[in-house]
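J.: Test case, fold it:
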Amino acid sequence: MESGDKDEPLETRLVRVRGDVQGIGYREACVRRAHSLGVTGWVRNRMDGSVEAILQGSPEQLANMCAWLSEGMSAALVEELEVTEVPPPFLRFDIFERLPTL
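T.: Below you'll find the model as predicted:
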């Protein structure tokens, strides 16, 4: 699915993934999944062992991405997915990338 349809509403979510999600390639898999869905934003590890992401796209794209994040990848054990809606105005992202640990 590609983003970019001007008629489709753009939404932004801040997501925190808790569980065994660091040191297993979770962020790289997240980047690949976001690219395949047309989701923009970023993902990074947090010092507390969680993974944090900003997701931007249509409601359907974000629902698909959050479903993937909650299932994780086969090596991940996701214990909690916390999703917060970011109200407009918000920065528009052109790509999805991996950021350094915070």
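
J.: CA atoms for contacts and neighbours, from now on please.
T.: Noted.

J.: who's in contact with E82?
T.: Under the criterion of Cα atoms under 8 Å, 6 or more residues apart in numbering, the contact list for E82 reads V15, R16, V17.

J.: got a winner among the residues you listed for most neighbours?
T.: Neighbour counts for those, by other Cα atoms under 10 Å, peak at V17, which reaches 24 neighbours.

J.: Now name the helix or strand holding it.
T.: Here V17 is covered by strand 11-20, with elements defined by DSSP states H and E.

J.: Here is a second sequence; please produce its structure as well for comparison:
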Amino acid sequence: MDARNGNVAEEARLVRVRGVVQGVGFRENCVRYARRHGIAGWVRNRHDGSVEALLQGAPQQLAQMCAWLRAGVPGARVDALEVEAAGVPSPRLEGFGRLPTM
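T.: So this is what the prediction gives:
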């Protein structure tokens, strides 16, 4: 907790999802899940066939989002989930959206 204001400190994670994760509605469902659970950030397809996401929120929110990403969506097959700590953007990211493929 942040002793200054009593709020849970936020963290950020850069996540790469590998497998059959493009063309199956993965990004759209990711956006819906993140928005529903108050997670800020973005998601995008990568040219190598993976999906990449920057997630910002409380540690428990990020753990739940990563568990959701591991499970995937119907039609997807998640082979690997790579998660690394990312610096918390300042100012805080607002909302959750899709970025163009990179």
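
J.: so where do the strands sit in the second structure?
T.: For the second structure, the strands defined by DSSP state E cover 11-20, 40-45, 51-57, 77-86, 96-98.

J.: right, so these: which one is the most enclosed?
T.: strand 51-57 (a mean of 24; mean count of other Cα atoms under 10 Å).

J.: Can you name the residues in contact with it?
T.: For strand 51-57 of the second structure, the external contacting residues (Cα under 8 Å, 6+ apart) are 10-18, 21-22, 27, 38-46, 62, 88, 93.

J.: gap between F96 of the first structure and D48 of the first structure?
T.: Counting by Cα to Cα, to the nearest Å, the gap between F96 of the first structure and D48 of the first structure amounts to 23 Å.

J.: mind putting the contacts of E82 of the first structure in JSON lines, distance to K6 of the first structure included?
T.: As requested, those are exported to JSON lines (distance: Cα to Cα, whole Å):
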{"residue": "V15", "distance to K6 of the first structure": "24"}
{"residue": "R16", "distance to K6 of the first structure": "28"}
{"residue": "V17", "distance to K6 of the first structure": "30"}
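
J.: which among those gets closest to T84 of the first structure?
T.: Comparing those against T84 of the first structure with Cα to Cα places V15 closest, at 6.3 Å.

J.: Perfect, I'm done here.
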